[in-house]
Each structure stands twice: as C-alpha cells, then as structure tokens.
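1. need a structure here:
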Amino acid sequence: MTEVVPGTEEAAEPPASPQPSPDVPHNMETEQLTPTKYSIMSRNGFGTAGKHISLLVNLFEVSVNAPDTLFFQYSVAITLEDKRAVESKVIGRKVVNRLYQIYSSELGGKRFAYDGGKTLYTAGPLPLNKYEFKVLLEESFRKRRSAGADGSLCEESKRSKHSFQLKTFMVEISFAAKIPMQSIAFAPKWVDSDANSEDALRVLDTVLRQRAADCGCLLVRQSFFHDDPRNFTDVGAGVTAVSGYHSSFRSTPRGLTLNMDVSTTVIIKPGPVIDFLLSNQQVKEPRYIDWEKAKKVLKNLRVQATHRNLEFKISGLSEKPCNQQLFSMKVKNDNGSNEGQTVEITVYEYFVKHCGIDLPSSYYFPCLDVGKPNRPNYLPLELCSLVSLQRYTKALLPMQRASLVEKSRQKPQDRIKILKNAVGNYCCDDDPVLAACGISVDKQLALVEGRVLEAPQLKVGQNDVCIPCNGRWNLKKKTLLQPSHIDYWAVVNFSARCDTSYLSRELIRCGMSKGINIERPHSLVEEEPQLRRSNPVARVERMFDLLKSKLNREPKLILCVLPERKNCDIYGPWKKKCLSEIGVATQCISPVKITDQYLNNILLKINSKLGGINSLLAMEHSGHLPLIKDTPTIILGMDVSHRGQLDIPSVAAVVGSRCWPLISRYRASVRLQASKVEMIDALYKPLENGGDDGIIRELLLDFYDSSNSRKPTQFIVFRDGVSESQFQQVLTFELDQIIKAYQRLGEDDVPKFTVIVAQKNHHTKLFQANSPENVPPGTVVDTAITHPRNYDFYMCAHAGMMGTSRPVHYHVLLDEIGFSADGLQNLIHSLSYVNQRSTTATSVVAPICYAHHAAAQIGRFLDVNDLSETGLSSTAELPRLHKNIRSSMFFC
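-> I've put the predicted structure just below:
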C-alpha cells in the first residue's frame, strides 16, 4: 500500500550530533541509570538459504564525479530588530532567499542549501567565516476598516487598497564544520564511524527539500507534495489524500543511491469553510454543526478571504453569531476627517451596509476570528475558503483510513512506471550545489539479488500437517491443534439486523468442524430498542444488567454483536467491562454476511482467547527450535501506540512468550505513558517508588509459572516503531530496565539478549525483475541495498494480494545468543506464521502484531473526555485487566 507519511508540515531535521531526546521519558532523564555496555552491533555475515531471485528496488544509482568536494556547514540565526528569534521555516526561507538576491556578490556567488531553520550548506567555502546582514522583507498588506476591534477588515478607499510594509530581519551566518563528500562518494565497506557519511547525506537531502520548497510544495520530512488537484483524492469527512514523492539519498554497500518512492499524506479539503465543516462533521445542514468541535478543528488553519484575496490564520470563533457580534468602528465626521465618534456595529451590518456584501448564509453563524488573542478580527464564514496543502493532523477515522488504503493502492508495474517518470522529471542533476559535486542519477531501478525462504510447516489437529502455499494455508477439513470446549456462554445483540439464533447455530456447526465443542448458548440477549439512542456506557451497563438476570454463573464466553463495524462507540466500554471489571472472554463481531469463512476466522480468535491452540510450527511442536529448545528463552514484542493527538496519552504494550519451549503462545502487559513518547518507561517500576514493579516482572512471573518453573536466561526482543536515531536508546534505557526487572527477581546474572527492531514505515520497495506480480512471500535481501556497516535486512514474509508489497526492514541491534544469519532470518520468517488469528503469513513477526493489537484494544478503554489538555491528567488511569483475563490472549 502507499504509505501515509507521519510528521509535521516542516519537520525539523535531525541534529548533526546526538542530543538529549524528547522521546526519553521524564523519569529516565532524572533517574541515574547504570551506563549500558551495549552498542549497536556490526553485520556478522550473510544468509545463503533459499531460492535465488532477481529483484528491482526503488533505489537509483548515483555517480559522483567530484568526490573531493568539501561541504561547508554554516549556522544561521535570524532575528527581528527586537532580538526575537524567527522560528517559522516559511519566513526563514523567504528571508534567506531575499538575502541571496541582495548579497550574492558578498557571498561570492556561491549557491547554498538551506534547511529553513538554523543550518546552511555550501559546496566549498564562502569568502568569509562570519557574516552579519540586514534584510528588509517587503510584506504586502491591506489597509482595512473592518469588523475587528481595530476596525481592520475592509477598506473604504480604493486608493488605499494596497500598502507595503518593510520588515527588518537580522541574519548572522557563521562557519560551523566541514563535511567531506568523499565519505559517501565511494562504496563504503566496513568503516569505524559513519558520522561523516550521515552528515553528507543530510546535506544532499537538504538540497532536495529546498528544491521542493522553492516550487511551493508541502514538505513532510523527505516527501513533497504539489498543489495539483490531479493528485487529490477525497477520503471522506473533509479530508483529502494527496499523492507526492519521497526522495532521499542513501549510502549502501554498492555506493550512493537515490531512494524515490510514491508517498501519500492527508490534508484539509480546500474550499469554503462551511463545506468543510459539513463534511467533517457529516451533517447535511449548517444548523447541525457542533461549533465547539468546529473551533478545535479550525484552529491555526489558514483561510483566504475571498472578497479581498488575502490570507489569514484562524485563532478561534466569535462568541456570538454574525448578526450579534459587535465591534467598535470609527465614523468619519461630515468634513471627511477620521476624528469622528466610535460606534458599536455588528459584523453582519458592517459587511452588508458598509462593504455592500450580502451574507445570506452567515446571519446566525459565528465568525472566524483571525486576529490576535487580545485583538480579535472577525470574518464571516461564507467569505472564507480554506487554503490548499494544509496537513490534517488528527487521527483518521477507520472509514477514512480504509478509503485511503483502497484509493492509494498501486500495482507493482504501475509504481515502477511512476517512479521512473518521477526520477526523470524531478531529478536534481541541474542543481548548482549538486552540480559542484558532479552528481548524476541513473534513471533505472537498481537490480539486486534476493532469496526466497521456504515456508515452515504447521502442525494442526489429529496429527495433521499444513503446508503453506504462497503465504497462505487452508484449515478446511482440518481441526485445530488444541480446541476449546465452550459449555456455558451467551450472546448479546446490539444490532437490530442480526438474527442471533441463526448466528449461534451456524457458529456451533462450524465449531464442530474445527473440533471445538460448543454447547447451545445459555442466553440470547437483545438490546431494548429504546436504548439505542442512549450513550454507549449506559447501553453497555443496561445490557449487563439484562445478562446478569438471565445467567446463574459466570459464562466462559460472551459473543457480542455490534451495530457497526470498526468505528463502533460501544466497543471500548464493552471491552472494558468484560476484560477489566467482569473478567470474562468476549468476542465482538459485526457480520455483514454470515459465511463459513467468516465464522472460521471468528473461531480462530475465540479458541485462542480461551486458551486453545490453533496451530504450531512443526519444528516447534517437535521441540526442534535451534538455540531455543535447550535454553529457556522468552520472546518479547514491544510497541507504543500513539493516539493521534498531543493531549492524549500513548499506550505501551509488551507481549511475552509463555509455555516454553513454545514460541506461539503469548501474554500481554499494557501501561499508559506520556503522549508521543516512544521509549517505554514502565518496563521496570519499583514498588517503593510508587510503581507496580513494571511490565517485565509481570511477564517473567508468567513465564516461570507456565514453563515448569524455569526462568528465562535468553531474551529475544522485537521492538516496533523506533527510528535509527532511537536505536541506542533502546539498548541504553529499555534494556537497562529489563535487566533491572530481571535482577529484582533475585537473579544476579545478566541474561543473553538478541534485540531486533522492525520498521514498516520506510520507503524501500522490492519488485520482481521478470514478473508483474508482487515478490513472493519469504523474500529476503541482506546485501547491496542494506546498511554499509550495521546488521540489517529486508524481508517480505507475506503475500501481497493488492497494491505493492512493502517489506519489513529488520535491524539486529544486538545478538548475544549467537544466531547465524540464516538461523535468525528463518526464525523471523517462522514467527510470521504463528499468528493464531490468521491463516496467512503476517508482514511482521507475530509478537509485534500482538503488541500492536493489545495496545490498540486497551487504548479503547480510555474515555478521551477524561484527559486534560496537558496530557496525562490525575483522572486518566488505565484500568488493569481482571485476574481471569491477564494471562489470556485477549488481544487475538
């Protein structure tokens, strides 16, 4: 699928040298942690297993004809006359562009690349090491007598229509460092440090960003998006997907390359503000608009006043509607002077009488406030249109995300064609900074060799074996390995359209075919029709009251039929009630059509939640897992779910394997942490410090209880969601916490660790060289396009049925257990086949899938209304799972 690019409109470039990271939790910054002995390992070999395959990759080889070029880095400080620093990158770029126009000769005619912030690069030195410039930037504005506290929206005299104000900026440019191009000009082999190469790549990427900025593109990290309606796709609720391109230079063992990929982000749908609000809130008429919600979603967006062709930034909404909102306006004397009296007038009256603008739709609506906090400036809604290319930063609704995925899919051959055209159209061969290095880019995708690993065999019921084909296996006419017995259960129905009698009969029939003995449900409880308009919590509480009146003991399972799929507001309260308060397994469904395939998928989830096992790897079932079968080993999957807004806490989830030597059964532990913080701060939380001993202790105790009283001496850690700049933090902070939790259980020794980061959010795509189809499942590449020093590889374990497959980029940060390259790749490939809720290989290993599901599900417990604007409030607390549920695979 096409990637949804995260980030801000102009995300800051990473620092040139390591800085204290905002992702380090507060308690980690203040607590004195023992310095870690771990550092990121280098590659220790290459895999050889599997069938060889020729692949294309969206990397374009770069030739460097002037490898001895030195880049010079300069620090840039832009301030106003009153010494206030200029933070806006948009203004920063305008100032520096104007500076070059005025002072080009003083700079020796040297062209440069500027990041919009505090850094500027040149190929070769500027004449001087330090400069101080004064730059006058001409700002066009309009003298407006208007509906503002200062009377500033609409002018009376045509002769005063345009005025120009010169704003003065002080710019200091000073030499900071030299960066040799040679560090990335040749194919790097094994090097002691790649700091210079990272700096050189940063220079080249800055060039790409500046070119896109000069073209008026929306910038999102290294992706750029043109304001072209042909690239726009409506995904619903006032949100538009816009397609663009990702471009970045990369150093590989083969040499310097340009990574070019199709990229997608989401923006506010441009056009009339009223149209956007109707679409965003999904109402048909303006009278149904929730203005409190509108105020939140409109804040800081830019609008164009259509009657004056000027652009403003929204700061809020007026307290009163247009026909009641007053402002002070000076009225001229009879002699025409401006020394007249001040009168109070409504915004509506002003525009109708003094500007001659009819406002048929704005009479009862609030106005947009485009002024400053203590100096409001009001514009009628119908005179304002949202400017294009404004990023939508809220979390997408499920229906929006589904629409985005569906509409942004591209077949492999279509993507190849688009990328070739993009390199031809947007390549930077003519850029003056790159030209100084003699850089030229090949227009063909690079050819690489990959390998296709053999799929593992799976053991199912009655000693039967499943042999996956093309990443899929079929359980038709097969039973589950360890089926459950469901003797006392109930069905609750929140949906008026579902026949639960028929549903339960079909579920029992399908269960029998899978070896699951399901008795008739004890109760079928229908929601009372008059409750369907009540709030979700009240509906759930009433349903449990009805259910309790019909049951004489605790059910083993409650099947819950929801009224809508995915975005149902009953889901969170229902799961919270069952998993936290009552302690009973539950399965939520919302069937559009009850088919055998649908019911079989539901039964996989139910069986796993009730402690059954659907299938195991054949080598796992026989106890032949290399390096794991003889040494107690726990596998951890770690993920943090960020919920889209800065004022909503993030949810950290860790799953740990249990019942060693199995690697298919897991338990989850979930905690809240500060919003947008990626490092998990609850792995170790001593009781004496007000904690609960943390996530790892909980998982270790469960491992001990479920593994014949054996303690793990090996940890295989899969970490999701971290970038390269955070790798060392994983080894420093998170591993340190795991060790402390381990030692708190009375162990003096430090266990062996293998730590692997899985990245899905990247821009490397693999294509079959001789086929229009996606690469086959099991495709792995660990040469040519990988990191020149570190231990990484790409693996596409799943079958891409639609769109273009995206491989997972695995980084092995540490391997004390001592896996061979083939051994580790086969283990990771096999772990993509153990997801108990699926009969297809997953794109990423099951422990990470489980951690993601656990974080998302428990995150739905939270009521967003309980959270303060500053993040974690005193009332925001994550309910703990009931003791009956904690060790179950509730997240399946």
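
2. for the rest of this, base every contact and every neighbour count on C-alpha atoms.
-> Noted.

3. tell me the secondary structure of the closest residue in space to residue 830 that isn't next to it in sequence, please.
-> Leaving out its chain neighbours, the residue that sits closest to residue 830 by C-alpha to C-alpha, 6 or more residues apart in numbering is residue 456, at 6.1 Å. The local conformation at residue 456, judged by DSSP: H, G, I helix; E, B strand; the rest coil, is coil.

4. surely residue 456 and residue 615 touch.
-> No: if you go by C-alpha atoms under 8 Å, residue 456 and residue 615 don't touch, sitting 12.0 Å apart.

5. okay, the two: which has more neighbours?
-> residue 615 (26 against 21; other C-alpha atoms under 10 Å).

6. leaving out the residues flanking it, which one is nearest to that one?
-> Distance criterion C-alpha to C-alpha, 6+ apart; nearest residue to residue 615, sequence neighbours excluded, is residue 460 at 4.9 Å.

7. the one you found and residue 839, how far apart?
-> Distance, residue 460 to residue 839, by C-alpha to C-alpha, to the nearest Å: 12 Å.

8. and the two? Which one has more around it.
-> Neighbour count, other C-alpha under 10 Å: between residue 460 and residue 839, residue 460 has more, with 22 against 19.

9. follow-up on the earlier one: tell me who's in contact with the residue nearest to residue 830.
-> 467, 468, 617, 618, 830, 833 (C-alpha atoms under 8 Å, 6 or more residues apart in numbering).

10. I'd like the structure of this one too, to check against the first:
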Amino acid sequence: RPGYGTAGTGTTVLANNFWVRFDKTRNVFHYDVVVTPDVPAGFKRAIIQAMIEQYKNEKIQCLPVYDGEKSLYTAKSIGDSLELDVKLGDVDDTMYVARRDTDFRVTLRLASRPNLGSLANFLGGRTTVCPHDTIQVMDLVLRECATNSKNLVPGGRSFFSPNLGNKDLGGGLVAWQGFYMSIRPAQDNLLVLNIGTSFQSFQEGQTLVEFVSRSFGADPRDLDRNMRRQDAQGDTYRVKMKKLVKGLKVETSHCKTKRKLKIVSLTRQPLETLNFNMNGMQVSVADYFRQTYGLNLAFGGFPAVEQGSGDRKKYIPLELCRLVKGQNFTRRVNDDQRKGLSAMTCCLPEQRVNATQQACLNLKKQSEDHAKEFGVEINPNWTRVPARVLNPPKVKYGNGEICPRDGTWNMINKKMVEGREIKHWGIISCSNRVRENDLQRIAQQLSSACLSYGGLDVNVVMPPLVVTVPQTVDEAIRSSVKKLAERNIELQLLVCILPDLTIKRLCELELGVITQCAQEGKIRKCDPRYLANLILKINAKFGGKNAVICAQDLKKCKPVADSPTLIIGADVSHPRAGEETGCSMAAVVASMDWPGFAQYATVVRSQPSRQEMLDDLFWENVDEQGRSVSGGIFKEMLMAFHHRTNFIPERIIYYRDGVSEGQFEAVLRSEYESLQRAEKRSKQPSKGPKITFIVVQKRHHTCFFPATKPTGKNQNISPGTIVDKVVCHPTNFDFYLCSHQGIKGTSRPVHYHVLKDENGFTANEIQQFTHDLCYLYSRCTRAVSYVPPCYYAHLAAQRAQAWVDPEGS
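-> Next comes the predicted model:
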C-alpha cells in the first residue's frame, strides 16, 4: 500500500464487520482425519459428531471443531495419534440409514500446531505473510454451531432458514433468507467477522412429477404424451427433464422404509417400454411395481430414475419420488421466479441493518462455548469506519460541460462529443400493439432526436415492418435485407421493438447488422429521455463518443493525463448453473482513445468450461519457413491502440473482473506475464509500458451504512464514498468504492485490489481515476457501480454466451 487517500470530504460509515478478539497465547492442535471405510463428505460430519459424543468424557475431553473434510482442531492436546471405533447409531438422514450399523474407525494424527501469535504479528504489520491456516481455525470456531444446527441449512458460506424470512417463488421453489459469515484480517491489529444477509431459492416438499410439470408449465398428462413421442421433440423434452432433475435429492414412497437418494441419471426410454432382467427373465418395470407393490403407474411416458450400473441397475418411477424439502436449488430460475427473488433481496438499508445485527447476536450466543474454548470473543457493536466522499468529475459534451449531482445528470440541450454517421437503418416491431403508422412516427421522432443530439445523416431505408408471428421474423428480416442488397444498400442498424434473441443472433452472426432493442411500452410514448438513452447506446455501438471527462479533472491523475495510457477490462462468462456442456466465454475490451477513454474495442474468445484463467492472451509459434510468429488478444489490442491513436502506450491499467482472492496469485502470474510478452512483440520500444493490475470484486458481503440518520429517500451512503482504512487489508493495496447512487435496496461498494503497480500511482491518483471512469459508461447518464471497461467486458462475454446457448437469454 503506497499510503492512504486524502481526497474528498471526510465522513464516517458503519460496516457490517464486527471485531473479533482472540488470545494469541492459546494453543491450537491440528489433526488429520481418516475415516475407514471411506464415506462421502456429508457422511463424515455425522461420524465425527458421533465420535465426539461417544468419547467426550474419555479420550476427547474438549470441544473440537471440524471442517467436514480432513481437518479437526482442538484447543487441548488429545495425543499425537488416536484411533477410535465409532458406531453411527440413529441418523436423521435416511440417505445413510443403510450404514447406521457399520463399524467405522476414525484415525486422528497430529499434523501441525497453528500459531495464533503469527496471526497477531500479521495483523500488527510485523510480517507480510498471511497465516491462512490460523484464520481458518478462527472461522471454523465461529461456524461450528451453525454448521451442526438442525434449524439452519448451509449453502456455501451462508446459512439459511425459513424462520428468518421466506417467499413463495412459484414453480415449486421458495426463497429463504439467511446470513453469510466470514473471518477477515483487517487493519489496526483487528480481525473482523463479516456478516451479511443472504437469499437463496430452495425446493418445496412435493412429488417429482409435480415439480417437473410446474417447471415445464404444463399439465402432467400433456407432458406425459409429449414424452412418449419418438422424434426430435420428444428427445428435446427428455434432455430438458434430465438437466432439470439431475443432482436433486428425492425420497421414495413405495417402500415401508423411506429411502433418500440423489438422482444421477434418467433412462432414455419411457417407463412403459422399460424392461430389466429378474432371475433370467425380462420383466417390465410397470409390471414389477404392479405385482410387487400393487401400484398402477399413471405416467408411462415419463422416464425413470436410474440408479447403479451394468447388471445392478435399478429403476424408480418419477411418480414414486418426492423431493426432499429444503434442498438448495442451484439451477437457473425462470423470469417470474427471478423477479420474486429480486423483490425479496431488494431490502432497504434499515432492514438489512436489523437483520445483520440479529444474526450477529444469535451467532455470538450459539458459538459461546466453542469461542470460550479457543479464546475467541465477538464484539456485537458495528465497526465505525472513516470514509471520504469524492467529488464527481465534470462531464464534457460537444457543446459544454455538466457537473453531475448525486451521480446522475441528463442530456437536455447537450450534443454528443462525436456522433457517428448512420445512413441506412430500419425499424421492426414484433408487437401486435405497435402498427405501421406507429413505426413511422417513432422512426421520425428517433431521426429528429439523433440530429438534435449530434448524430449525422440518418436515413430510414427499410420500410417499417410489423411482424406478429415469431416464426416469420427471421424470414421477414432476411427478405428485407436481401432487397436492400439488390439496390446496393447495406443495412447498418435495425431497431427492434420487443427484444427477441433470435433477432440478435440472426443479425449479428449471419447478416452483420447492428441491432438496438426497445421496450414497446416506452418507445410508443416517444419520451425524449428514453429516445436519448437509445441514441447513446446506438452511437456507442457505431464507435461514437458520447462524453468525456473534462481535462481539469483528468489531471487529478497526472501520470494518465500526461502519458498515452491504455485501459483494459476483462471478464469470463461461464455456462449456466447445472449446465454440464458448453464453453466459457472470455471477453477483453481496450480503450481506443486517449485521453478520452470513451471508445473501446472488444475481443471475445471461447475457452474450456468454467475456466477462469483467460486463454489466448498471447502466443508464439514458428511458421513453416522457420520464422517466429506471435499473436493473441493482448497483441491485437496493443496494435489496434497504436493504429487508432498513433500513440504507443506508456502506461497500461488492467481491470480484471470475476476473480476470487484464492485466484489472485495464479491470475496475476498468468495474465501479467502474457501482457508483458505481448508488449515485447508489438513493436514497442525497448522500455515497454508500465502496468497496473487491478482486480475488481463485486460479489462480496461488505456493506456500508451512514453513521448518522440518513436524509435521502433511499437511506444509502452517498455516491463517491470510498473506504481504505480499518476494514481493508492490513498490508495489501485495496479499497472499497461506492461510485453509484443506490436506486433500490442497499448500495454495495465494489472492492478493488491493486495487485501490481509499476506506474507508482499514489492512493489519491488511482482511487480518483477509478471513480471518475465510472462516469463514462456510454449507455446512460449516471455513474455506474464499477469501472466501464469491466462492465463492457461483462456484457460482451454474456452476449457471446447467449450466441452459443440454445436456450439463451
């Protein structure tokens, strides 16, 4: 950390981080755990709990904490090695009932003795090596009671319960409220407990047939008929059903003893044609259940749950399975469910404060025994943190400057800095409520608005189209584009009323036409503010420049103002939750103007599924003539910047989105090295540009709240609020920035980590520049929550993912 920022107006905020005190003289013993015979991770916890209960008055006279895998920690020694025989006895989970009489042997071997003194030295700044093993002990101590509680359901690092809050989402899903908790190192010799509210969708207790039918939005009998079809449509239904139910836990209902199982696969055949070998004879599954259990199956077209392999396969009809209530639903939810979940999560700061405070008090009470055992204490008072509110930059347009207020402004009487020429464009409606005369009026109003805001030579060349049958949309667009081509007219832009992904895929991948979608309800009114927003998006898509930061504000970061600087943003989009196939999409954007930072070029690449490290950033090969050749995304961007600006960048600021703290070192090593190698092969001078590498984290649980009663309508902290003290890392250069105005719910700051800084920026320079960049998002007239380069990369990666996703959104 080069120091602390001083720019802006000082203020105080409350953080949902609670001080944790610990006794650095306490002993901690780390034991490796081996369970024989080996069992799944979820089963191990039940065995270890049985072991602790069985031997608590003999060989384990302490309160251990267990990580659920291979590590157990105690505050007292239980010897260097210990072998204990454990009988599971009664278990609540019927998935393990078959093994409750099994004799297990648990072997504990002393692996290490985490030193709490090393944690105290790290927090005090006397060493830069973070003792992660010791922090893990503190985290496990406070999580132990919540993890073993029968009233809480774990999900990642959060715990959920319907008693904390719930909402019916429809389709067999219900949203539960919970709380997130994590121990983090902080400044001023502090260890803090970060507690935040969480929300997650869970399964309701219902039959599997009910769940499948509600998810498909169809009557079970209609779905059964479609499943019987032996054609492509029937195959589509079966594949979709398999994706929907795979991994779910169900409970069978046909036996006296209920049994839980996890669905691994479904049969390819419908139940009515499914046979199996029993005592050398082929018996149908339907006949077996009728003769053995007296059950007449109603849905013979459905596939069956398939368990086991080879000759030991077992088949269970879907109608005899019931979903286990309260299991986490990690797959993609539909639009209505997403809206319901968003409505629940969008709570005001005061509500979030109350929920967080209650969660902290409950956790302190529940973990009291284990905390006392390890010498740990939670302070339930909110941490008061010094903060600053940065002044907004002046935004420069083609005919003047404007000073944003509360992170927003408007385009009234403003002209874009650089409007792009659009000679040939058309408009199409997929709504039966927008007719041809409406389209002509909208086209005229949009053309007039383009001219008033600085656009050039707009000309509608394609007759307005009204298409109300979805199957004819593609055909209508193709026909119109073909007719224009016969007149040697190339369509540049197509404005689509009511967005349709098919249109996007067709125009962008096949016809090479830029599209702009518009909402039917808003564009019919021709509201000037809505038209202005559309024009901002259209101009940006054509490479125009809507606005820039005025030169005086840019000089607050003098190194960037004085030297040609390239801004790069990168992100990776992964396949949807529960999707086994498909690839990840990496997107890299780079600024193509200096010092405006308003125009960006984009490169998108596919890479292996769920791989976070970017591929194809730089490569070197030898061609057939033995010459060295090189390429890759970074080299393309460096050469494009030189071509567009006639400058060779002297500084590069690289914003990387979507990286967790555990991946910092690997990402820095891989992508920083690729950027360095690209510089050397891009005809750069011997002294290449200096690089600043910044990771942008949006998905965290740290929130800030006004320390005094807020006067604003949304009760959030002010846009421009920045924090780099107390709750930040004790040695690394990081800061929290809330650059935007919270419209709904509680504002969440973005956590920026400066992993490498060869440019030697001061804290004020990099913080102010990052803040000011958030006012240059080309698609709206407000400051956005994180830097536009990462925003654009995120949008590009998502668009590429939609191109390859057959059920894209």
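
11. where does the TM-score land?
-> The TM-score (TM-score structural alignment, normalised by the length of structure 2) is 0.89; 773 aligned residues with a C-alpha RMSD of 3.0 Å.

12. hmm, back to that, now which residue in structure 2 aligns to the residue nearest to residue 615 of structure 1?
-> Superposed on structure 2 with TM-score structural alignment, residue 460 of structure 1 falls opposite residue 397.

13. so its match touches residue 411, yeah?
-> No: Residue 397 of structure 2 is not in contact with residue 411 according to C-alpha under 8 Å; the separation is 9.2 Å.

14. mean distance, the helix or strand where residue 850 of structure 1 lies to its aligned residues in structure 2?
-> Using DSSP states H and E, residue 850 of structure 1 maps to helix 846-859. Following the fit onto structure 2, the mean deviation recorded for helix 846-859 of structure 1 is 1.2 Å by mean C-alpha distance after the TM-score superposition for structure 1.

15. report the aligned residue range of structure 2 for that helix.
-> Residue span in structure 2 matched to helix 846-859 of structure 1, by TM-score structural alignment: 788-801.

16. can you list contacts of the matching stretch?
-> Stretch 788-801 of structure 2 is contacted by residues 567-575, 584-591, 600, 602, 604, 655-657, 773-774, 776-777, 808 when judged by C-alpha under 8 Å, 6+ apart.

17. same check on stretch 609-620 of structure 2?
-> Defining contact as C-alpha under 8 Å, 6+ apart, one finds that stretch 609-620 of structure 2 is touched by 572, 574-575, 581-584, 586, 605, 607, 628-635, 658-659, 667, 670-671, 674-675, 677-678.

18. and what of stretch 235-246 of structure 2?
-> 212, 226-227, 229, 263-266, 268, 303, 331, 578-579.

19. ok, 10 Å please
-> Contact with stretch 235-246 of structure 2 is made by 208, 211-213, 215-216, 223, 226-229, 232-233, 262-270, 302-303, 305, 323, 331-332, 578-580, as judged by C-alpha atoms under 10 Å, 6 or more residues apart in numbering.

20. the contacts of residue 456 of structure 1: which two are farthest apart?
-> Within those, 467 and 830 form the most distant pair, 12.7 Å apart (C-alpha to C-alpha).

21. now do the shared contacts for those two.
-> Common neighbours of residue 467 of structure 1 and residue 830 (C-alpha under 10 Å, 6+ apart) are 455, 456, 457, 458.

22. what do we get in structure 2 for residue 705 of structure 1?
-> In structure 2, residue 705 of structure 1 lands on residue 643 (TM-score structural alignment).

23. ok so, going back, and the gap between the residue nearest to residue 830 of structure 1 and residue 254 of structure 1?
-> According to C-alpha to C-alpha, residue 456 of structure 1 and residue 254 of structure 1 sit 32 Å apart.

24. show me the helices in the stretch 101-250 of structure 1, by range?
-> Per DSSP state H, counting those that start in this stretch, the stretch 101-250 of structure 1 carries helices over the ranges 182-185, 195-214.

25. any chance of those in JSON lines with mean neighbour count as columns?
-> Below are these laid out as JSON lines (neighbours: other C-alpha atoms under 10 Å):
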{"stretch": "helix 182-185", "mean neighbour count": "22"}
{"stretch": "helix 195-214", "mean neighbour count": "20"}
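
26. nearest to residue 247 of structure 1, out of those?
-> Set against residue 247 of structure 1 and scored by C-alpha to C-alpha, the helices of the stretch 101-250 of structure 1 come closest in helix 195-214, at 7.3 Å.

27. return the distance of the closest one from the chain's centre.
-> Counting by C-alpha atoms, centre = their mean, to the nearest Å, helix 195-214 of structure 1 is centred 23 Å from the centre of its parent chain.

28. sec struct for the spatially most central residue of structure 2, please.
-> In structure 2, the residue lying closest to the centroid (C-alpha atoms, centre = their mean) is residue 699, at 6.6 Å. Under three-state DSSP, the three-state class of residue 699 of structure 2 is coil.

29. now which residue in structure 1 aligns to it?
-> Under TM-score structural alignment, residue 699 of structure 2 pairs with residue 761 in structure 1.

30. so who does the residue nearest to residue 615 of structure 1 touch?
-> So residue 460 of structure 1 contacts 466, 475, 478-482, 613-618, 621 (C-alpha under 10 Å, 6+ apart).
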